[in-house]
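Undergrad: have a look at this fold, sequence not included:
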C-alpha cells in the first residue's frame, strides 16, 4: 500500500477499515448512530479510486438529501479524488433522463413542477363535487398520491391494496373515490406535459425496462460501474426497483454486483412515506453471497450516558433483535446524566428550555451548540417565542416534505453562524448532531404520537425517539408538560419512552 492510500485509511477503526477496503462485489454496512458512516463511505470510495480499482467517472453514490450529497462530494474531493457522482436518487435519475431524452423521443422534455397542489385540489373538487378542499386536506391527498407511487401501487390496483392492507384513504374518501382522484390528477398532469418528483424515478424505470430502448439503457448502465446507496433503511419499493435496474439485475439476472448499501434499521422513520428497512435486512438474501457484511456499532458522537439511554429506548422493542446495540467511543467520564423534567404547562416547558440554554451559553456554550427537538411543527411556535423572550436567536427546521429536499428545492435556509439555537422536528434533524439537545413534549399522545397500540406505528415512534436521543453529543434533557395551560382537567401521562 502506498503512502497516499495509507493516509486515506488512517484513523479508521477496525470495522471501518474492513468496510473501506472491501471494494468489490456486494457489501452491506450496518452503521449505527454516530458510528462514522459518512467517513467510512467516502474513504471506501476514495480508497478504491486511489488504488486504481475504480474509475471515478463511473462511481455513483446516492443519498437522500442534497446537503448529504454535497458533503459526500466534498469529503471525497478532500481525499484527492475527483469525478465521482454523489447525488440523490431524484437528481441522478433526472440527469440520466436529460442525457438520453433526445435519443428516445422527439417530444419535448416534460415540465418538472414542485407544487402540484392546485392540480390535486382541482381533481378533488371534480371527483367529489365538494368544492375547493382545505390546505391540510390537499396536503394529505398529496402524501397519499406520493405513497402510491413510491410503493409501486397503480391507480387500478389501489382499491385492491387498500382492501388487503386495511388502508384508509385521507379526506374521508373511500378507496374507489381516491383511485378516481389519482387518475384525474395524473390525466391533468399529462395534459399539461408536467411531471412530479416521483415521476422522474418511474420514467427512468420504464426506460430501463423497455426492450426497445436497449441503447439508452446501456448508456445509463454503462456510467454506473460501482454503486453506493446511503440510508438504505429508508429506500422505497420504487427506489429499490430503480437501483436493481441500474445494476441490470432487476429480474433475477446477475448483472452488476458492485453495490454497497449502508443503513441502520433502528433509524427507519419514514415508513409513513413508503420507506422500508426490509431491503436492508434482506440484502444478504437478495445479493448474496456478500463480499463483506460489516457492522459499525461504536458511537463516537455521544457520551456513554446518552448511548445507554438510546440503547434502553430500543431494548423495550419486540423487534430489538433486529437492532444493533451501540457502544460509546468516548473514553473517560460517562458525561452528564440524561435528565427528564416534568413541567406544569407547555409555556413553562418552553421557558424552562430557554433558560437552560441561557445558563449554558453563560458558561461558554455557543447558541449553535443547542437544539430543541419536537415531534410536530405545531410545537415550535411556543419554543420560538420563549427563546426570543430570553434574548436568544433561533432558526426553525420543519417537516416540509422530506422528499422535496432531493432536487435543490429545500425550503430551509441554513444559518451557519454561532448566534442561533436550532428548533427542529426530529424528522428534520436526522443526520444532524448538537452538543446540547432538549426533546420536548415527551408525553403520551405526542411522543409517541397518538398513543398507538403495539405494532408498526408504535415501533416507528420508538425509532423516532431513538433518532432524537442520538442527535445529542454531550447533554440531553427530555421534558413534558402535564397539561396545555396548567389548568386543564385532563392530565398528560409521561411518554412510555421516558426511562425511569
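TA: Yes, it's here. This structure is a prediction, so every number in the text was calculated from the model and none was measured.
Undergrad: only C-alpha atoms from now on, for both contacts and neighbour counts.
TA: OK.
Undergrad: so where do the helices sit in the stretch 101-250 of the chain?
TA: Secondary structure of the stretch 101-250 of the chain (DSSP state H, counting those that start in this stretch): helices located at 117-128, 135-150, 155-165, 175-191, 197-209, 214-222, 237-247.
Undergrad: touching the second one from outside, list them.
TA: Residues outside helix 135-150 that contact it (C-alpha atoms under 8 Å, 6 or more residues apart in numbering) are 117, 120-121, 154-155, 158, 169-171, 182, 198, 236-239, 273-274.
Undergrad: what's the answer for the third one, then?
TA: For helix 155-165, the surrounding residues in contact (C-alpha under 8 Å, 6+ apart) are 148, 153, 167, 168, 175, 176, 179, 180, 182, 183.
Undergrad: ok, the fifth one - contacts?
TA: Remark: with contacts taken as C-alpha under 8 Å, 6+ apart, residue 175 is in contact with 158, 159, 162, 168, 169.
Undergrad: one more to weigh against that first structure:
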C-alpha cells in the first residue's frame, strides 16, 4: 500500500495523546487555505456532509456519489479545521480494500497524521480490541480465528463421532449457516434451544452448543464470535468500554445499510458518550440480508437518533444518465426505500443493449463476441474504433456462481484472459492454508484444527488411529477437566508417553514437536519473511512441492507470494507482526483479491461486485426465476432485495451496459421468460440486439419474446403455475414457434460438444460459495471437431445462418476410440476440439493445449466437472472418434 501500517488503534493513549489539548480552530489565511484544499473539490451536498461535525449525521450516498471522498475529507476537516486529534477519530468499513483505499486518500491529504486515525473493518477492530482486552471477559489473548474451512472441520468431527453423514440436514455448511444466522441475531446456544420448534432447529441447536464448547476448549473464535465478543466486551467490561468511548470522540461507519444487529448495537455502544456519529450508506444498495444485514438500521436512523441531520448525495460521478435512469427505473418500484434520484453532469452515453439467447452457451458466445468487437487488445482489428476497451475495463456479472461455467468456456475458447472473483480465494488454497496452519501452531498449543492440518503435510504416515489416540489424550478428564493442550499431547506422544502410538508415528510426532520448538525460538529474532522461510524448509513443505512437478511449481509460487505479503508487517515487532499477519489473512474478503490493473476480463457475482466499477459491464442471466431468484417470486421483501441487487449491478457500469437472458437455462428446464427487471427499465433506454440478428425473422426473433415480456409485466398478467419458470407471465414468450425456430436456426452450426449444466436453486448465500444442487450435467449432442466459427469463440451465435434443406444434427452416437495418432516431438498431440475421455472426469472437449518444458498441458471442458487443465503425461486421456 502507499502508506505505512497504522498504529494499533485500540491501545492506551500515548503520553502525547494525553498531553496534547484540542487545537483551537484556524482563522484568517490559514483557515482559508485549509477550506480551499478540503472543500474546493466537493459539491454543495458533499460540503455540507463534511462540515456538519457535531451530533449524529446520516449521509445518504447514492451509487457513485463520492462517499469515500466525503468520509476522507470529513476526517481531514476534523483534524485540520476543527483541531481534533487524529487518534480521537474512528472509521469503520466492511472490507480491507475499502479501509486501505480510505487510508491512502487520507494520507495524501494530511500526511503521516493519517496513521493515527483508527480505521479498519468491524471484524479487524473487534479482533484487536479482544487481543488487548478480551481477558476482561474470559477470552485469552492468544485466541485463534477460525475461517469457514476450520469451522467445517469442527462440525465434520462431530458428525464422525456421531456416525452421521455430511449431507442433507447434517451438511456442515447448512449447520454452520444456521448457527451464523442465530449469532447475527444475538442468540446463544441456550436461546437457540429455547426457540427451536422443528426437528432441524433442535438438531442445529444441539450442534451449536457442542460447537461453542469445542471452540472455547480450543481457544478459538469464528468470524461471528469476533463481533459477538466485541460487543460483550463493551457491555460487560464497563472500565474497558469507558476507555474506548473516551478515546473515540468521532465515529464514522461506511456502508451502514449492510450492518447487522450486532454491528448496529456495537456502534451505538461506542457512540453513546459523545454522540458524534456519522453513518454513510444507501438503502438502495442493501443486498446482504441473507447474512444478517438489516435495512431497518439505515431506514430508521432518524428514529434512533432524533437530532440527526440527513444529507443526500444524488450527484453521480461514475455513470451516464442513461445508466442511472435505468437503475432508477428498477429500484423505484420498491416501497421500502428513501426517495432519491441520481443525476450526472456527464454527457453522452449509449443505449443499453438487451440480448435474448436460446441457452447459456448462446448467451456466453454473444457476450464474448461483443468483447471481441469492442477490444482492440483482443482482436487487433478494431484499433481505429473510437475508445477501444481494455480488458481490465470489462466485467461480466451474474446472480449465482454456477452461471460462470458457460462464460468461462466461451472466454477460454477465444483465448480471452479473465480473473474469476469468488472462486478459490488465495488464502483458501491448500498450500497457503498449510503454511498458515504452521504459523498458528507457533502461537497456540490449543489449536487442534491447525495441528491436525500439519500432521501429514507433507505426508508422515500418521494415520487416523493415531489421531484418535491424540484426541483422546487431549480430551477433558478427571485430572485435566479442561483437557490437555493438543501441542503438549503431540510432544508427549513423541516421547512415547501416549499409549498405542506406533514407532513410526511416534518418531514423526517427535520430529514435528522438535520443528515447532526450534521455530518458536526464532520468532523474536527474525523477520516474518525469514520465519516463513524456516517454516517452508524445516516443515518439509518446500521439498515436498519440489517433488510434485508442474503442479508443485504453481503451489510453490503461491507460497512465495505469501512470503511477499508478509513483508508488509516487517516494521512491527516480530511477535506483533506474526499475530497481525495471521489475523489479517483470516479476515480477508473476496474483493480484496480483485486486481483492477490486470489486463483481463473480470467474472464476478453481483453480490461481490458491490463497491467496484468498470467502463463496460455485462449482466447475464436476467431470466425470471434466476434473477429475480425463484425464492423471491412470492416474497415481497426478498423481491425488493433482488431489485436492489439489480440496481447495484446496473450502477457498476460507467459508460456501456449490456443485459442478457436465456430462455432455456439448462437440460430438462421448461421455457423461461425475460426478467421483470427488464420490463421496469424505460423502453427508450434500451436497444434489442436481436433485431439485427440475420438468423431470425420478424416472427421468431427473441426481440419479440422480450417485448411480450414487457407487455405481460406492464399489464399485470396473472402468474402462471406449472411453467418452466415460476412467476413468468403467460405472454412473455411463444414457447412453440419461437423455441423451435431457434433450434432450427442453430442446428446448422450447433456447437459440437455444447455442454449444458442444469439450472440450480443455488441462491448466492455466500458470494464465495461455488456449491450448487442439481442433476448431473449431460452432453446434449455429439462432441467432435469444433467448426471454424466456434473456434473463434462465437459459439452458436457465430454460426452461419440456417439454409433450406440443412439436416438436423444426428442423434448421439456410440462412443468410439479414434485411430491411433502419431506423437511428433515438439508438436502438440491434442488438438482444439478433440473429444476425449478421462477415467474420472468422463467425456469432454479439448479447449486448447500447450507444450511446457516437460509435458503438454491440456485444457478440457468436461460435461460433469467443468473446465480443467491436466498434464497429458499422467492424465490417461483417450481421444474419441
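TA: Nice, I can see it. This one's a predicted model, so the numbers in the text were calculated from it and none came from an experiment.
Undergrad: need the TM-score from the superposition.
TA: The TM-score (TM-score structural alignment, normalised by the length of structure 1) is 0.89; 476 aligned residues with a C-alpha RMSD of 2.4 Å.
Undergrad: re the thing from before, most neighbours per residue, which of the helices of the stretch 101-250 of structure 1?
TA: helix 237-247 (a mean of 21; mean count of other C-alpha atoms under 10 Å).
Undergrad: and the angle for it with helix 214-222?
TA: 100 degrees (axes from the mean of the first three to the mean of the last three C-alpha atoms, to 10 degrees).
Undergrad: any chance of the contacts of helix 155-165 of structure 1 in a markdown table, plus distance to residue 308 of structure 1?
TA: Output for the contacts of helix 155-165 of structure 1, formatted as a markdown table (distance: C-alpha to C-alpha, whole Å):
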| residue | distance to residue 308 of structure 1 |
| --- | --- |
| 148 | 38 |
| 153 | 41 |
| 167 | 37 |
| 168 | 38 |
| 175 | 45 |
| 176 | 48 |
| 179 | 47 |
| 180 | 50 |
| 182 | 46 |
| 183 | 49 |
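Undergrad: returning to that earlier point: and the helices of the stretch 101-250 of structure 1 as CSV, adding distance to residue 426 of structure 1?
TA: CSV is the format used below for these (distance: least, C-alpha to C-alpha, whole Å):
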stretch, distance to residue 426 of structure 1
helix 117-128, 25
helix 135-150, 19
helix 155-165, 28
helix 175-191, 30
helix 197-209, 24
helix 214-222, 36
helix 237-247, 23
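Undergrad: which of the ones you listed sits closest to residue 483 of structure 1?
TA: helix 135-150 (25.7 Å; C-alpha to C-alpha).
Undergrad: what about that closest one, how far off from structure 2?
TA: Mean deviation of helix 135-150 of structure 1 relative to structure 2 after superposition (mean C-alpha distance after the TM-score superposition for structure 1): 2.8 Å.
Undergrad: angle of that helix against helix 155-165?
TA: For helix 135-150 of structure 1 against helix 155-165, the angle by the same axes, to 10 degrees is 100 degrees.
Undergrad: got the angle for helix 135-150 of structure 1 vs helix 117-128?
TA: Using the same axes, to 10 degrees: helix 135-150 of structure 1 against helix 117-128 is 90 degrees.
Undergrad: what angle sits between helix 135-150 of structure 1 and helix 175-191?
TA: 80 degrees.
Undergrad: quick check: which element contains the equivalent of residue 457 of structure 1 over in structure 2?
TA: For residue 457 of structure 1, the aligned residue in structure 2 is residue 638 (criterion: TM-score structural alignment). Under the criterion of DSSP states H and E, residue 638 of structure 2 resides in helix 636-650.
Undergrad: re the thing from before, can you list the contacts of residue 175 of structure 1 in TSV and add distance to residue 264 of structure 1?
TA: Formatted as TSV, those follow (distance: C-alpha to C-alpha, whole Å):
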residue	distance to residue 264 of structure 1
158	30
159	33
162	29
168	29
169	30
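Undergrad: strands of the stretch 201-350 of structure 1, start to end?
TA: Using DSSP state E, counting those that start in this stretch, the strands of the stretch 201-350 of structure 1 run over residues 226-229, 259-263, 292-296, 298-299, 327-328, 339-343.
Undergrad: hey, where'd the helices end up in the stretch 351-500 of structure 1?
TA: Using DSSP H, counting those that start in this stretch, helices in the stretch 351-500 of structure 1 cover 380-389, 426-429, 456-469.
Undergrad: how long is stretch 330-344 of structure 2 end to end?
TA: Taking C-alpha to C-alpha, to the nearest Å, stretch 330-344 of structure 2 runs 18 Å from one end to the other.
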